[in-house]
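Enquirer: take a look and give me a structure for this.
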Amino acid sequence: MVLATVLVLLGPGLLKSLGSAGGLLPTAECVVETSEGEIALDRDEAQLATTAVALRARGMEAPDTTSIDEAVLQRLADGPPGDAGPSLSCRGSAAQDLEVQQLTATGLTPRAEQLREAMTEVFGEQSLGGFAPGGVDQGHGGDSTHYDGRAIDVFFRPVSEENRRQGWMLSHWLVAHARDFNVQYVIFDDRFWSAHISRGQWHDYDAPAPSNEILRHLDHVHVDVLGGDAS
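Expert: Presented below is the predicted three-dimensional model:
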């Protein structure tokens, strides 16, 4: 109770210093690494920030972000200095009571189709793959969620610094909205995020062929949704 009172009195400046001092906010839903240190966000703030940044990048009208620290918005828009990479992470949480779904006409399950529509609304038309009407049964690993219609690949080709930063902008948005759309995994640029890992950090992704840009997910963001109780 005392700590809560102090936080209210001293405001977001203290939150920033706590976040950068060895991660003293273990219950933060999301964290953005900025030039000013780690800044904690709740889920709504992370969703607002990632959506606004994506819309502004397209020259579209964006929601009001005056409540969000400018350092957060700048980092999400520009990425880390020097090299593209993850800046935002959110805690993972996988729903346990979902029904198993069948393919829709697009070749995606309703959950995956809902996610595709939401991505299009924010990011516009994208270069997509990994699914097809009637489903796909080859071109991916043996247990791939693509075969269940639960996975979408969003391509950012050719592999370049700018395209990697665009891929991370999408990846951050997906992680911030993971609970709303039952996202299970996001894989991009040699890193992955999982709803099954509650701490929510990005982890190194060990591709089966380290020299293969596609298998390392350097040229595309892979996102899949939870499959339900039987998955």
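
Enquirer: could you use CA atoms for every contact and neighbour count after this?
Expert: Will do.

Enquirer: any chance you could list what contacts the helix or strand hosting S171?
Expert: Assigned by DSSP states H and E, S171 belongs to helix 161-176. Here helix 161-176 makes contact (Cα atoms under 8 Å, 6 or more residues apart in numbering) with 30, 43, 46-47, 50-51, 54, 76-79, 83-90, 156-157, 183, 186, 188-189, 193, 218-221.

Enquirer: list buried members of these by neighbour count.
Expert: 30, 43, 46-47, 50-51, 54, 76-79, 84-90, 156, 183, 186, 188-189, 193, 218-221 (16 or more other Cα atoms under 10 Å).

Enquirer: can you show me the strands along the chain?
Expert: Secondary structure of the chain (DSSP state E): strands at 30-34, 37-41, 88-90, 128-129, 151-155, 183-188, 191-194, 203-204, 220-225.

Enquirer: return the most buried member of the ones you listed.
Expert: strand 88-90 (a mean of 27; mean count of other Cα atoms under 10 Å).

Enquirer: distance from the chain centre to that strand, please.
Expert: 8 Å (Cα atoms, centre = their mean, to the nearest Å).

Enquirer: what sits against the residue lying closest to D189 once chain neighbours are set aside?
Expert: Leaving aside its chain neighbours, D189 sits nearest to L218 (4.4 Å; criterion: Cα to Cα, 6 or more residues apart in numbering). Contact analysis of L218 by Cα under 8 Å, 6+ apart lists 159, 164, 188-190.

Enquirer: please render the residues you listed as TSV that adds distance to A132 to the earlier fields.
Expert: Putting those into TSV (distance: Cα to Cα, whole Å) gives the following:
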residue	distance to A132
V159	24
R164	25
F188	21
D189	24
D190	26
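
Enquirer: please generate a structure for the following sequence too, so the two can be compared:
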Amino acid sequence: MSQPDQRKNRRRRRPIRLVSAFLVLLGLAGYFVVQYESTGGGGPHCTVDAAGTSHRMSLEQAQHAATISAVGVGKGMSDRAVVIAIATAMQESDLRNLDHGDRDSLGLFQQRPSMGWGTPEQIMDPVYSAGIFYDHLAEVRGFEQLPLTVAAQKVQRSGYPDAYAKHEAEASLMTEAFTGRAPASLTCSGPAPQRKGDPEEVRRELVQAFGAGAAPRIGAPGTAGAPGSHGQAVGSGGSTEISLAVNGQNKRRGWELAHWAVAHADELGIQRVSYDSKAWLAGLNRGAWVDKNPGKGGDDDPRNSGPADVRIFVTR
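Expert: So this is what the prediction gives:
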């Protein structure tokens, strides 16, 4: 091929390369826009926003805070007890389930097997470790009237007893959300969960954290569940529903369950949650709750649940 012909061919290929490069850049830009919209900026995270203040945390931290609160609720502990427990775990482990620590300390509360807190396997179970913390706290006479540092120290016997106080404000804010006192105050952003959800796994986790009274029954529509609740499995565009019926007058109970489900969405493959005229959809709306829009979609659309239903959809 002559040199003029070679130059002509190179000129013909340049526009094709430029168009291809532009399409690649356009695709990348679209990807980052979607990621930004789903996360609200930054990586996946959860935020509690109530009483004019907010606290941001990782998905893991939100899961553990929700578990600590649920165990306290299940044991009939007060909100003050939940604040003390969450603040203690923030100081001891930064709300992470650590498999190491000072000497043989482990888990959320850095409990030591050698000091009678349980076996390593037990302590590494967040439900167990939160439960035994509450058991010890309940033995502290008048703990609800004590300063947080004093109450926590009587349980933990830490070498740094004054350190718990710095977490009280954030722990109080999280308690507002996870005990249901602040409706729709928890947002969790990030892409929709990639793992498939298992309704039975969600059921087990609910019962383990809250107790048998929170158990949904997974079966045909209209089946009866545990006292005060019922459940059903319903196909919905690639998801399966677990529906929890709670007392319509007890909005706080409903929001406890709804916020727990949102905090555990990534871990359990939960796609959608709805309650009390609000809906949360994984990967959309920057993780925020949105108003339901009755009349759109079928009967299994999460925006169309009744006022007394907490509805949880898992990815199929």
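
Enquirer: TM-score of the superposition?
Expert: Overlay of the two chains. TM-score (TM-score structural alignment, normalised by the length of structure 1): 0.64; 173 aligned residues with a Cα RMSD of 3.2 Å.

Enquirer: sorry, back to before: what's the match for the residue nearest to D189 of structure 1 in structure 2?
Expert: Taking TM-score structural alignment, the alignment pairs L218 of structure 1 with P307 from structure 2.

Enquirer: which one of the contacts of L218 of structure 1 is nearest E125 of structure 1?
Expert: The closest of the contacts of L218 of structure 1 to E125 of structure 1 turns out to be R164 (Cα to Cα; 17.6 Å).

Enquirer: do a quick rundown of the helices in the stretch 151-300 of structure 2.
Expert: 168-178, 199-210, 251-263, 265-268 (DSSP state H, counting those that start in this stretch).

Enquirer: which of those sits most buried?
Expert: helix 251-263 (a mean of 25).

Enquirer: run the angle between it and strand 46-50 for me.
Expert: Counting by axes from the mean of the first three to the mean of the last three Cα atoms, to 10 degrees, helix 251-263 of structure 2 points 150 degrees away from the direction of strand 46-50.

Enquirer: in structure 1, which residues correspond to helix 251-263 of structure 2?
Expert: If you align by TM-score structural alignment, helix 251-263 of structure 2 falls on residues 164-176 of structure 1.

Enquirer: how long is stretch 123-131 of structure 1 end to end?
Expert: Terminal residues of stretch 123-131 of structure 1 lie 19 Å apart, using Cα to Cα, to the nearest Å.

Enquirer: who's in contact with it?
Expert: Contacts of stretch 123-131 of structure 1 (Cα under 8 Å, 6+ apart): 54-55, 58, 106-108, 120, 136, 146, 149, 151-156.

Enquirer: quick one: which of those residues is nearest to I197 of structure 1?
Expert: A151 (18.9 Å).

Enquirer: right, and G37 of structure 1 touches S17 too?
Expert: Yes - assessed by Cα atoms under 8 Å, G37 of structure 1 is found in contact with S17 at 7.3 Å.

Enquirer: show me where the stretch 1-150 of structure 2 has its helices.
Expert: Under DSSP H, counting those that start in this stretch, the stretch 1-150 of structure 2 gives helices at 3-39, 59-74, 79-93, 120-123, 126-138, 148-156.

Enquirer: okay, those in a markdown table with distance to W255 of structure 2 next?
Expert: As requested, the helices of the stretch 1-150 of structure 2 are exported to a markdown table (distance: least, Cα to Cα, whole Å):
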| stretch | distance to W255 of structure 2 |
| --- | --- |
| helix 3-39 | 22 |
| helix 59-74 | 11 |
| helix 79-93 | 15 |
| helix 120-123 | 28 |
| helix 126-138 | 20 |
| helix 148-156 | 26 |
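
Enquirer: do you know which of those lies nearest R195 of structure 2?
Expert: Closest among the helices of the stretch 1-150 of structure 2, using Cα to Cα: helix 59-74, at 15.3 Å.

Enquirer: distance of A52 of structure 1 relative to D224 of structure 1?
Expert: Distance of A52 of structure 1 to D224 of structure 1, computed by Cα to Cα: 23 Å.

Enquirer: my bad, V175 of structure 1
Expert: 11 Å.

Enquirer: got it, and L18 of structure 1?
Expert: 33 Å.

Enquirer: before we move on, what about L41 of structure 1?
Expert: In terms of Cα to Cα, L41 of structure 1 sits 24 Å off from D224 of structure 1.

Enquirer: again with E117 of structure 1
Expert: 14 Å.

Enquirer: please apply the same query to E61 of structure 1.
Expert: 28 Å.

Enquirer: if we can go back for a sec, now the strands of structure 1 in CSV, with distance to L7 of structure 1?
Expert: Below are these laid out as CSV (distance: least, Cα to Cα, whole Å):
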stretch, distance to L7 of structure 1
strand 30-34, 17
strand 37-41, 13
strand 88-90, 21
strand 128-129, 44
strand 151-155, 40
strand 183-188, 32
strand 191-194, 30
strand 203-204, 31
strand 220-225, 36
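
Enquirer: among these, which comes closest to L9 of structure 1?
Expert: Of all these, strand 37-41 comes closest under Cα to Cα, at 17.0 Å.

Enquirer: can you tell me which helices and strands that closest one packs against?
Expert: Contacts defined by 3 or more Cα pairs under 8 Å, 6 or more residues apart in numbering; DSSP states H and E place strand 37-41 of structure 1 against helix 12-20, strand 30-34.

Enquirer: follow-up on the earlier one: the strands of structure 1: which one's closest to A4 of structure 1?
Expert: strand 37-41 (14.8 Å).

Enquirer: read off where the closest one ends up in structure 2.
Expert: Using TM-score structural alignment, strand 37-41 of structure 1 pairs with 53-57 in structure 2.

Enquirer: contacts for that stretch?
Expert: Residues contacting stretch 53-57 of structure 2 (Cα under 8 Å, 6+ apart): 45-49, 170, 173-174.

Enquirer: just to revisit the earlier point, shared neighbours, V175 and D224 of structure 1?
Expert: With Cα under 8 Å, 6+ apart, V175 of structure 1 and D224 have common neighbours 183, 186.
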